[in-house]
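Engineer: have a look; sequence and predicted model below, questions after that.
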Amino acid sequence: MLKALPLNKRGIPASRIALGCMGLGGDWDHEPITAENVKQGHEAVDAALSIGINMFDHADIYTRGKAEKVFGQIFKDRPRLREEIIIQSKCGIKLMEPGDSTNTFDFSGQHILNSVDGILSRLGTEYIDILLLHRPDPLMDPEEVASALHQLKAAGKVRHFGVSNMSAAQIKLLQTYCDEPFIVNQLHMSLAKISWVDAGISVNREPWKDIIFPEGTLEHCRMENIQLQAWGPLAQGLFSGRSLEDQPENIVQTAAMVQQLADEKGTTPEAIVLAWLMTHPAAIQPVIGTVNPKRITACADADKLELSRKEWYDLYVSSRGSKLP
């Protein structure tokens, strides 16, 4: 039986799976959203709701703000929807514009405040349920961040806060200065992105030095009741129908194993891939990135499946491409 989500333990009635909305809004340009973009959004929302998903994950940069604009139109078309779902968004990345040489990260207080005002305007709502700080900013002043988050909470614009792509040490630094608890950490985790598992089994072994996943991050989140969310949990379809041409043998073999398990359990490869994450006792919440209704509904069985310890390890070792010590 799956463990309750840390979010649920905090009284937030989030679904076991969330829908990531990065695919909404069309291209990453400055063109206005279209009726077709909005139609696609409605279809994705309907598919998500049909399998019990009530949490939707955004970021201010997704399709340069157009993903949130699509959702804003959905709220206009369905005004009761806002109070029936949980909205999470992120800020802190500044996308490259003409004349820039790179994207940059910005956790300055003013940028955070301005970003949230933009998010609320595009969504057409007075508040968001959770705001995540998107990627670590090397120039971050935690006291400045704390002041901005305090202002957002006091104004009723954000109910809860979290982070994305951060280590335990980075979370601890922020939490030292912030009164509000950080309740989410969204990380890249999937059956293809397994460094979060490798980090734990490789302590005091030679391979550990080559693993960049920060040691202790999962453990810290579990101890502090911080919701671990997995972005990219479907591994861009590697194990559920995407072409495997030019993929390494371990990926090909793992895809075959996933399909075999799906056939044996009478479900879909997508459900098996998500169930592998959700079997972990950390109560990981996958944030699926597809907005294709068929692929969304293909995930329906994920929270009903139980993988045995052997099945879990067989998938892990196959993806890893090497036996455990």
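Structural biologist: Looks like it arrived, so ask away. Numbering: from 1, shown residues only.

Engineer: from here on, just use CA atoms for contacts and neighbour counts.
Structural biologist: OK.

Engineer: which residue ranges of the stretch 1-150 of the chain form strands?
Structural biologist: Assigned by DSSP state E, counting those that start in this stretch, the strands in the stretch 1-150 of the chain fall at 18-20, 55-57, 86-91, 93-94, 104-105, 128-133.

Engineer: I'd like those as a markdown table, with distance to Pro79 appended.
Structural biologist: Converted to a markdown table, the strands of the stretch 1-150 of the chain look like this (distance: least, CA to CA, whole Å):
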| stretch | distance to Pro79 |
| --- | --- |
| strand 18-20 | 19 |
| strand 55-57 | 16 |
| strand 86-91 | 14 |
| strand 93-94 | 30 |
| strand 104-105 | 34 |
| strand 128-133 | 15 |
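
Engineer: looking at these, which is closest to Asn292?
Structural biologist: Minimum separation from Asn292 across the strands of the stretch 1-150 of the chain (CA to CA) falls at strand 18-20, 10.9 Å.

Engineer: what residues of stretch 8-24 count as buried?
Structural biologist: Neighbour-count burial for stretch 8-24 flags Ala14, Ser15, Arg16, Ile17, Ala18, Leu19, Gly20, Cys21, Met22, Gly23, Leu24 (criterion: 16 or more other CA atoms under 10 Å).

Engineer: that should have said stretch 42-49, apologies.
Structural biologist: Within stretch 42-49, the residues that count as buried by 16+ other CA under 10 Å are His42, Ala44, Val45, Ala47, Ala48, Leu49.

Engineer: surely the fifth one meets Lys294?
Structural biologist: No - if you go by CA atoms under 8 Å, Ala48 and Lys294 don't touch, sitting 10.1 Å apart.

Engineer: helices of the stretch 51-200 of the chain, start to end?
Structural biologist: With helices called from DSSP state H, counting those that start in this stretch, the stretch 51-200 of the chain shows them at 66-77, 109-123, 142-154, 168-177, 195-201.

Engineer: second structure follows, compare the two:
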Amino acid sequence: MKTIHMRHADLQVPNMALGLLRIADLSDDEVRALVTSARDAGIDYFDHADIYGTRLHECEERFARALRLSSSERDRITLQTKVGIVPDGGYYDHSYDHLITQVEGSLRALGTDRIDMLLLHRPDALVEPEEVARAFDELYSSGKVRHFGVSNHTPGQIDLLKTAVTRPIVANQVQLSITHSPIIAQGIAANTPDSDQAAVRDGGGLIDYCRINGITIQAWSPFKSGSGESVLFDRGRHPELTERIDALAAQYGVEPEAIAAAWITRHPADMQVILGTTRPARVRAAAAGSDLPLTRAEWYGLFSAAGWHVP
């Protein structure tokens, strides 16, 4: 498993992580099998959120109850969670009180004394950077959170936080797959007349911004086709892409999941892929793409087959 350096945290982590969004209905044995498959593949980074499950902290609790990690076992993994979404209210909340309350809930649910990485889950339009800074400083000084980041944030939203937040922004978790890659496609089509692909929808140059500022991009839903539930392996929806993926999978002796993951890990931004599957076999298949050396021609070929324009 290839590792990447999270610059502002001085952490060396695998370029793939396991997301625990869908484990609420799994048995303890199934959770352990899933986590074991990840660990065996070299993945020791686990991604949670307070809203995962049918109630707050449910998946965090399921993870802790199924694994019952000893202190030494806890030290060998990296735990990440996200806060800021209020699902019952249908709004976002980055106030000091909400952040502190939800982190305390995550600590209890995970049965741990610290969270290695805390992300603000979605941008809060009513955010007051000073409140976020106060929460981050308190959580850090108390040892409850070691590092901080964001999710689904634009460059401008990150810069706004940085007007007050003194703790480094280490990561930004955003949706990214071959078929859902506007943050890449926009730059490729920049200055192209009459191209909707060139339209700026992320505040402008998110990937370049993160590279310049040492922020690790974490790619969620790496196999999803877009905003719906369909996946990019859907032959009816993406016939040219699936044909190209299958050809590359046969060429490299891997499963299609490895090619889809490798398209992301091949990018020089040193991104981290968040695998949201509950199937151990799919974890193992995707892990083979951790350091798969796609050529430029292969990478751009997949991009074009997904329907993106290369001027």
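Structural biologist: Happy to help now that I have it. Here the structure is a predicted model, which means the values were calculated and not measured.

Engineer: now which residue in the first structure aligns to Ile184 of the second structure?
Structural biologist: Counting by TM-score structural alignment, Ile184 of the second structure corresponds to Val197 in the first structure.

Engineer: contacting residues around its match?
Structural biologist: Going by CA atoms under 8 Å, 6 or more residues apart in numbering, Val197 of the first structure touches no other residue.

Engineer: so the alignment partner in the second structure of Ala230 of the first structure, which state does it fall into?
Structural biologist: With TM-score structural alignment as the criterion, the equivalent of Ala230 of the first structure in the second structure is Ala219. Put simply, Ala219 of the second structure is strand when judged by DSSP: H, G, I helix; E, B strand; the rest coil.

Engineer: for the equivalent of Lys94 of the first structure over in the second structure, which non-adjacent residue is spatially closest?
Structural biologist: Superposed on the second structure with TM-score structural alignment, Lys94 of the first structure falls opposite Val86. Spatial nearest neighbour of Val86 of the second structure, excluding adjacent residues (CA to CA, 6 or more residues apart in numbering): Tyr92 at 5.6 Å.

Engineer: Glu128 of the second structure versus the one you found, what's the distance?
Structural biologist: Distance of Tyr92 of the second structure to Glu128 of the second structure, given as CA to CA, to the nearest Å: 12 Å.

Engineer: out of those two, which sits in the busier spot?
Structural biologist: Applying other CA atoms under 10 Å to Tyr92 of the second structure and Glu128 shows that Tyr92 carries more neighbours, namely 20 against 15.

Engineer: roughly how far does the more buried one sit from Val165 of the second structure?
Structural biologist: Distance of Tyr92 of the second structure to Val165 of the second structure, given as CA to CA: 19 Å.

Engineer: which residues of the stretch 201-325 of the first structure fall in helices?
Structural biologist: Going by DSSP H, counting those that start in this stretch, the stretch 201-325 of the first structure shows helices at 217-223, 249-265, 269-278, 293-297, 309-320.

Engineer: check contacts around the most centrally placed residue in the first structure.
Structural biologist: Centre of the first structure computed as the mean C-alpha position; nearest residue by CA atoms, centre = their mean is Trp231, 3.6 Å away. Residues near Trp231 of the first structure by CA under 8 Å, 6+ apart: Gln186, Leu187, His188, Met189, Ser190, Pro286, Val287, Ile288, Gly289.

Engineer: again, 10 Å this time
Structural biologist: 18-20, 57, 164-165, 186-190, 285-289 (CA atoms under 10 Å, 6 or more residues apart in numbering).

Engineer: which of those fall in strands?
Structural biologist: Using DSSP state E, the members of the contacts of Trp231 of the first structure that fall within strands are Ala18, Leu19, Gly20, Asp57, Ser164, Gln186, Leu187, His188, Gln285, Pro286, Val287, Ile288.

Engineer: neighbour-wise, which one of the residues you listed leads?
Structural biologist: Neighbour counts for those (other CA under 10 Å) peak at Pro286, which has 28 neighbours.

Engineer: I figured it was touching Ala271, is that so?
Structural biologist: No - Pro286 of the first structure lies out of contact with Ala271 (CA atoms under 10 Å); the separation is 11.1 Å.

Engineer: can you list residues touching both of the two?
Structural biologist: The contact lists of Pro286 of the first structure and Ala271 share Leu234, Ala302, where a contact means CA under 10 Å, 6+ apart.

Engineer: with distance to Pro214 of the first structure added, can I get the buried residues of stretch 42-49 of the first structure in CSV?
Structural biologist: Output for these, formatted as CSV (distance: CA to CA, whole Å):
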residue, distance to Pro214 of the first structure
His42, 38
Ala44, 34
Val45, 34
Ala47, 35
Ala48, 32
Leu49, 35
